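S.K.: this one's structure only:
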């Protein structure tokens, strides 16, 4: 399994399903390109903060200082979020 796929699995299983306690969906049912907010998974602003906290804890990266538009783009789907995390992790190494 490549690094991006590992990141996606952590986002889906540990952050979205377990941390947010999404009981009505499994990690396997979450499409990588499905919107996290609005018409997709339907997450709200409180859950967005929980996702940010989960990302910071799981991947040990800080997400402070991001512009609103960058946040909107980064958190639009599992695909975009995993790409952002992968980029940050490769900068650290």
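M.R.: Here it is on my side, so go on. The shown structure was predicted, so the numbers you read here are calculated from the model rather than taken from an experiment. Numbering: from 1, shown residues only.
S.K.: CA only for contacts and neighbour counts going forward, please
M.R.: Noted.
S.K.: what about the residue lying closest to residue 37 once chain neighbours are set aside, neighbour count?
M.R.: Nearest in space to residue 37, with sequence neighbours left out and distances taken as Cα to Cα, 6 or more residues apart in numbering, is residue 43 at 4.7 Å. The burial count assigned to residue 43 is 17, neighbours taken as other Cα atoms under 10 Å.
S.K.: what of the one 3 residues further on?
M.R.: As a burial measure, residue 46 scores 8 neighbours (other Cα under 10 Å).
S.K.: another structure for you, compare them:
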């Protein structure tokens, strides 16, 4: 059973998770795009989510929604985060 190949953005986000949360024993390839990041998956918690949101905002220049339902969906997996980052970057938000 082969895991799906990560896109470049998914790999970059997986590495950002590792770097931000000091998960030294993992490599980006150890976090499959569809693996849940919270609970039974990678085991992240709400504090990790806040740190990760700040890191994503800083790295990609995007705004992370604070709406709990949407945030939970966006942060569910690396694949979801990659899709969210891509959609935010493509939105062309010129408000800086």
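M.R.: Received it, and whenever you're ready, just let me know what you need. What you are looking at is a predicted structure, and each value in this text was computed from that prediction instead of being measured.
S.K.: care to give me the TM-score?
M.R.: Superposed pair, TM-score by TM-score structural alignment, normalised by the length of the first structure: 0.86. Supporting alignment: 88 aligned residues with a Cα RMSD of 1.6 Å.
S.K.: gap between the residue nearest to residue 37 of the first structure and residue 78 of the first structure?
M.R.: According to Cα to Cα, to the nearest Å, residue 43 of the first structure and residue 78 of the first structure sit 13 Å apart.
S.K.: find the residues that touch each one of those two.
M.R.: residue 36 (Cα atoms under 8 Å, 6 or more residues apart in numbering).
S.K.: I figured the residue nearest to residue 37 of the first structure hits residue 36, correct?
M.R.: Yes. Counting by Cα atoms under 8 Å, residue 43 of the first structure does reach residue 36; the two are 6.0 Å apart.
S.K.: contacts only, for residue 85 of the second structure.
M.R.: When the contact criterion is Cα under 8 Å, 6+ apart, the partners of residue 85 of the second structure are 60, 62.
S.K.: buried stuff in the helix or strand containing it?
M.R.: Under the criterion of DSSP states H and E, residue 85 of the second structure resides in helix 78-90. Within helix 78-90 of the second structure, the residues scored as buried using 16 or more other Cα atoms under 10 Å are 78-82, 84-85, 88.
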